[in-house]
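Chemist: I'd like to go over a predicted model; first the sequence, then the structure.
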Amino acid sequence: MWGNNLGCSPLVKIAMHSSESFRRTKIVATIGPASSNPAILREMILQGATTLRLNFSHGDHDLHRRNIRLIRQTAMDLGIQVAILQDLQGPKIRLGKFAEGSITLRSGDPFVLTSKPILGSQERSWVTYDKLAQEVPEGATILLDDGRVEMRVEAVDPEAGELFCRTIVGGTLSDNKGVNFPGVRLSIRAVTEKDKEDLYFGLNQGVDWVALSFVRDPSDVLELRELMAAVGKRVPIIVKIEKHEAIQQLPQILALSDGVMVARGDLGVELPAEEVPILQKRIIAMANCLGIPVITATQMLDSMAHSPRPTRAEISDVANAILDGTDAVMLSNETAVGKYPVEAVATMARIAVRIERDYFSPIYVDRRQHLRTLTLQELSQNNGSPGGNGSPRPKTLVTDSISRAVGEIAQELDAVAVMTLTKTGATARNVSRFRPRTPILAVTPHVEVARQLQLVWGVRPLLVMDLPTTRQTFQAAINVAQEEGLLKDGDLVVLSAGTLPGVSGSTDLIKVEVVKAVVAKGRGFGKGTVSGPARILRSSLDASKITAGDILVARATDANYVEAIKQAAGVITEEDGASSHAAVIGLRLGVPVLVGVKDATRLIRDGAIVTLDPEKGTVTSGADGLGF
């Protein structure tokens, strides 16, 4: 097992025996000037931020490199796995700079937008798109600064590269404000040259997720994946749905993706704002069906950028996203440039914990199931495919049936946790897809997978070394969970894994296990785990008590114990040393032995069923039930 310096799970010291202590919804927090301080970042993670977003629309590579190092070091110091999400800028079209820094337009004012780099004035401004006058037609609506200023194109001069516009809704425009062309299809690609440079930087820095901005069609996702493959990388991709073209091909885009972000800011500019809540529910339902994580983003607690408390409407917004089935909720300005970054994360976490109390109420379950049914029909019609490979999905898979059954069995048995073994994260994601009531402990040997799972609903990653057998790996994971206070003696755990090691999506095994407490520890000799009734021998006169299959427990042994050792399944002694009588005779006879077990004759009850594991050097209560 790997030590705590690598971390195992968020809030590892809190057990999962109370619904209050386990938050299923993940929190994405954006790093910026307000949160790049080590103390602030530490508190944000402790308050519940599980994924940290780096916005590559701002800052240079030196700044992002420093922030990545800070995040990794802070997470390691805390012993918590934290994912880093690289958010590429994408082809955001913007105004240039103004000579006076800003201008104010009134309704009815004429204004010229040009593709020529000029310093802006009260009459005209540069727009950072070369094909502006070739692709934006007369009569088109143009929205600037997230829709705060609106213009209509009255005439086009393709040769001069200019649009002659009339201001419909006036307001103030300043340097580098965004420009949107709702309903106009532009030929600009989703991945710009800047994005490519940023992508390669992020891949070299080991980011855990890459978010692709302004996706319009499936080819955008394929292009980004090909760029990664060209440098031998395969980092999961989150598509940001913020263009009207993307809505028209949503099933096909999501089928090729590893995650999705409902980017409500630009989406609300591209489309009528009243359409966004319906689209949010549709995107979340589709992501749930496909088994990919979905992030709901933009202005969730926006007022907390300048206020220590959110508005009631913002609380309702977060609550409804959670009840819709989102995997994660995101903070942007609130933590990047706001006055109260730690309070924003803490508030988000409190809202999530409270709302999750009612997450499984029949009214909300029925609503999600109804949306799921409609979405599955849409996916079937559009040939959408869960799993992000773009191929048609069979109606029923063994993996799906097992993943659903795991949650149902755990609920029926009132299990404390579902524990899955996963090399790629696929098993844990698939179990999460069915939204079980029971917390999911995802056991993986890969640190990058553990981090990526910090974006998946209901999953708490455990980083455990890959051992030769499934049984050994599960036992090691249970030991880690016990050490971290996640499980205790007597807890019921439902185990799930694939019998084809290393094959993604091969989940086909379910096992129910009762957690056994570690009664004592010592130094082991021999091989094989053995279980049986403990027999406490106070002296060699008690040796006749031993029958075949018993576990012999004594302060020490000598020649008078040899016949008893031959009968025993295992031997435990308080006396230590590789040259001790028990160790030497046990090795000679092929009997597993544990020596140096302090107070063994007092701690172990005579007749109690115990398990002796010489490889781990442990004595646990109960029989070895992990019979894989």
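Modeler: Looks like it arrived, so ask away.
Chemist: Could you use CA atoms for every contact and neighbour count after this?
Modeler: Will do.
Chemist: ok, the residue nearest the centre of the chain - contacts?
Modeler: Geometric centre of the chain, nearest residue: Leu455, 2.0 Å, by C-alpha atoms, centre = their mean. Going by C-alpha atoms under 8 Å, 6 or more residues apart in numbering, Leu455 touches Lys26, Ile27, Val28, Thr50, Thr51, Ala83, Pro293, Asp327, Ala328.
Chemist: Got another one to weigh against that:
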Amino acid sequence: MRTKIVATIGPASNSKEKLKALAEAGVSVFRLNFSHGGASDFVNIIKYIREVEEELGRPITIMQDLSGPKIRLGVVPENTIQVSKGMRLLLGPSARRVAELPYLPFDHDVILESLEPGDRMVLADGGLQFIVRERRSDGLVLLEADNAGLVTSRKGLALPGKATKVRALTGKDKKDLADGLQLGVDAVAISYVQTADDVREAKALIAAAGRHVPVVVKLERQSAVDNLAEILQETDIVMVARGDLGVECPLPQLPALQKRIISACNKASKPVIVATQMLLSMVNSPAPTRAETTDVANAVLDGADCVMLSEETAMGNFPVETVRYMRKITNEAEKLLLNHRKLEEPDGDKGIPEFLAFSACLLADKAHAQAIVSHSLSGGSARQVSARRPPQRIYALTPDPVTIKALNFVWGITPVFVDKPEAEPSHLIRAEEFIHGSPDFKANDCAVITAGQLKGSSATPRGTNLVKIYWK
């Protein structure tokens, strides 16, 4: 299971039996969507996942997905408004009512005040598009429809390419985050991120709650893509959330954008998830379309660490079958990836960790090693090895309970928890003992170990600083 599968839990998959079947089919990370519930709705689900984790004897990661500031229209008095191309409408607060033109209630003052002539406004996930024509002296905004369709109450609204002052974490998100951390989630995804400040705010709240879990940034806004380099310095994991991102940018540009984001994450050794409509037809069908099969495979070939299922496992008729199909597709794509991909030397401006990982992969190839065993407290060295996409299995040993769950997002890694690390302080000896005790290694099998040297002068650097070829 090199490419990790993230599955969203919902009515179709929230029983212990289904959760276990999904994990057995290949799920490493379960996503809890807090847009459709609060902490009380997930208490039993988390309990079931922990029981399944214990029964299967491997780490399973729970990712809390915060809803974020989803921008919506208010309640349309007419229930529906039939819009034709070129039609003019007014946008303004719900408390106002005007009879001269059809009226769209909108109670986000900060956004309303930021609208300027020429801005594009999109409703219903891209189904309806408007152009801002005028900011009137009475505070209302004149819109002109760019296409035809129906407007109904509470429709989602997006402003493609326009940065706003709306922060990623709402009051609801902050409460949900505190509740989720108390319930024991292993990772937190934040929605509608625009800048690195949004990531820093989330990390500060997590630290204030006395926890340390990885933050997943969902790339849904053009402004986030524009700030990707700075965001990558702060975030732990990135999600290419193609639903809202496909509204923010022209759809024909989305495939190239996905490739650029994945490439940037690979270079930064940050895990990247590709999400949205990957096997959507399997909500109602026991098999995917040809296009969906190709989409999942291409995500793997592009360098994705994880592929994610949403409606397919949350409310679909075939949740377990969908995961099994996705695993078959990723397995085939990985064969192609490993047959054609060559180990690439890190850029010259990279540091010692990147070159140590590269050296380990080179040695593994030359020695025909069965695996690379990386001992790391933070998981950083294992992520560096994974970023090179070696054909060998990667075992990541760590005594840190947070790291063991975070590694479930990383391509090619089998996380191994080091119990009672105080019994053997040497990272190298721990790795050697793991190889000797693991049935995955036969006598005379070769492994390449990366670890930290604990002894030496005070100048000895902390972290991974040695590579060793080892035979069982």
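Modeler: Yep, it's here. Please read all numbers here as calculations on a predicted model, not as lab measurements.
Chemist: TM-score for this pair?
Modeler: The TM-score (TM-score structural alignment, normalised by the length of structure 2) is 0.91; 464 aligned residues with a C-alpha RMSD of 2.6 Å.
Chemist: re the thing from before, return the closest of the contacts of Leu455 of structure 1 with respect to Ile402 of structure 1.
Modeler: Ile402 of structure 1 lies nearest to Pro293 out of the contacts of Leu455 of structure 1, by C-alpha to C-alpha, at 19.8 Å.
Chemist: Can you give me the neighbour number for the closest one?
Modeler: Residues lying near Pro293 of structure 1 (other C-alpha atoms under 10 Å) number 26.
Chemist: gap between the counterpart of Asp220 of structure 1 in structure 2 and Lys218 of structure 2?
Modeler: Under the alignment (TM-score structural alignment), Asp220 of structure 1 maps onto Asp198 of structure 2. Using C-alpha to C-alpha, to the nearest Å, Asp198 of structure 2 is found at 11 Å from Lys218 of structure 2.
Chemist: And Ile68 of structure 1, what's its match in structure 2?
Modeler: Match for Ile68 of structure 1 (TM-score structural alignment): Ile46.
Chemist: cool, Met304 of structure 1 as well?
Modeler: Per TM-score structural alignment, Met304 of structure 1 is aligned with Met282.
Chemist: so what's its match closest to, chain neighbours aside?
Modeler: Spatial nearest neighbour of Met282 of structure 2, excluding adjacent residues (C-alpha to C-alpha, 6 or more residues apart in numbering): Pro288 at 5.6 Å.
Chemist: now swap in Lys270 of structure 2 and tell me
Modeler: In space, and not counting its chain neighbours, Lys270 of structure 2 is closest to Ile237: 5.7 Å by C-alpha to C-alpha, 6+ apart.
Chemist: swap in Asn444 of structure 2?
Modeler: Ranked by C-alpha to C-alpha, 6+ apart and with sequence neighbours excluded, the top spatial neighbour of Asn444 of structure 2 is Lys472, at 5.0 Å.
Chemist: Tell me which residues touch the one you found, please.
Modeler: Lys472 of structure 2 touches Ile435, His436, Phe441, Lys442, Ala443, Asn444, Asp445, Cys446, Ala447, counting by C-alpha under 8 Å, 6+ apart.
Chemist: Read off where stretch 373-391 of structure 2 ends up in structure 1.
Modeler: Taken onto structure 1 by TM-score structural alignment, stretch 373-391 of structure 2 occupies residues 419-437 there.
Chemist: Check stretch 261-269 of structure 2 too.
Modeler: Going by TM-score structural alignment: stretch 261-269 of structure 2 matches residues 283-291.
Chemist: Quick one: the strands in the stretch 501-628 of structure 1, in order.
Modeler: 507-514, 518-521, 523-525, 530-537, 551-554, 570-573, 593-595, 609-613, 618-621 (DSSP state E, counting those that start in this stretch).
Chemist: nope, the stretch 1-150 of structure 1 is what I meant
Modeler: 26-31, 51-55, 83-87, 102-105, 110-114, 124-126, 141-144, 149-157.
Chemist: Confirm for me that Lys116 of structure 1 is in contact with Trp126.
Modeler: Yes - using C-alpha atoms under 8 Å, Lys116 of structure 1 is in contact with Trp126, at 6.0 Å.
Chemist: quick one, which of the two is more surrounded?
Modeler: Counted by other C-alpha under 10 Å, Lys116 of structure 1 and Trp126 do not tie: Trp126 has more neighbours, with 22 against 17.
Chemist: Can you find the partner of the more buried one in structure 2?
Modeler: Per TM-score structural alignment, Trp126 of structure 1 is aligned with Pro105.
Chemist: returning to that earlier point: buried only: go through the contacts of Lys472 of structure 2 for me.
Modeler: Buried residues within the contacts of Lys472 of structure 2, counting neighbours by 16 or more other C-alpha atoms under 10 Å: Ile435, Phe441, Cys446, Ala447.
Chemist: got CSV for those, with secondary structure and distance to Gln82 of structure 2 too?
Modeler: Below are these laid out as CSV (DSSP: H, G, I helix; E, B strand; the rest coil; distance: C-alpha to C-alpha, whole Å):
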residue, secondary structure, distance to Gln82 of structure 2
Ile435, helix, 67
Phe441, coil, 67
Cys446, strand, 69
Ala447, strand, 66
